[in-house]
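Participant: here's my sequence, what's the structure:
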Amino acid sequence: MTETLFRHGKKRFFDAVKFPRGFAKSGDFTLIEEDILVTYGETMLALERGDITPENAEEKHFTKVIVNPSKAKSKLEHTWLKYVA
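Facilitator: So this is what the prediction gives:
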């Protein structure tokens, strides 16, 4: 995975409601996408909800992508959009 300034979550992210067996075992995500969600998902969810504020340009761009998905550039952004779809 490429280097990112995006903050890691404080704990591993999971969604026991939609993906009770995990992201990778769902068949919807690749192993790389699963790693992105587990590692950064808590931060991405908090940014989406407005619970935390962006700390750098990459996180600020992510908040713009939430409002306008067509602006997604990074694998991280595309993975989150795939998750919320």
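Participant: for the rest of this, base every contact and every neighbour count on C-alpha atoms.
Facilitator: Noted.
Participant: how far is the helix or strand T63 falls within from where the chain is centred?
Facilitator: Under the criterion of DSSP states H and E, T63 resides in helix 57-67. Distance, stretch centre to chain centre, for helix 57-67: 11 Å (CA atoms, centre = their mean, to the nearest Å).
Participant: please give the structure of this sequence too, so both can be compared:
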Amino acid sequence: MENIGAGKYNYYDDHNFPHGFRRSGVFTIREAEYLESHGHTLRELESKLRIPENEDEKHFQQAVCEGLESQSFAVKAWSKYKQAITARSQRIFLSRHDGNNSFLSTDF
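Facilitator: Model prediction:
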């Protein structure tokens, strides 16, 4: 496993995963635990709010920011997280309602 520092607090994304990473059905248990414990650090490295402290953090920041392929568990887990929140925001819901009938109609 990479030498990326864990955050002081667990990372939660209540907006996109209101029931947590583990119960979302998107992540494995290992990925969910890693995102919870390291999510703040990974987010800060991606947004360049944190200066990388070692080679693993530098590699993560470079791979994520430049979109490079990597076999790193941290890069794969974070990329899966970013892809999941992007996919959730791009959902399109279609309705079969044609607009002619009123839902409030009292005619039975």
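Participant: buried sites along stretch 10-19 of structure 2?
Facilitator: 11-12, 16-17 (16 or more other CA atoms under 10 Å).
Participant: swap that for stretch 29-48 of structure 1, sorry
Facilitator: 29, 33-45, 47-48.
Participant: from these, which land in strands?
Facilitator: Counting by DSSP state E, the buried residues of stretch 29-48 of structure 1 place none of their members in strands.
Participant: out of those, who's nearest T2 of structure 1?
Facilitator: Closest approach to T2 of structure 1 among those (CA to CA): I36, at 10.8 Å.
Participant: ok, back up a step: inside helices: which ones of the buried residues of stretch 29-48 of structure 1?
Facilitator: 33-45, 47-48 (DSSP state H).
Participant: under the alignment, what does W78 of structure 2 map to in structure 1?
Facilitator: Using TM-score structural alignment, the equivalent of W78 of structure 2 in structure 1 is W80.
Participant: show me what contacts its match?
Facilitator: By CA atoms under 8 Å, 6 or more residues apart in numbering, W80 of structure 1 lies in contact with 37, 41, 44.
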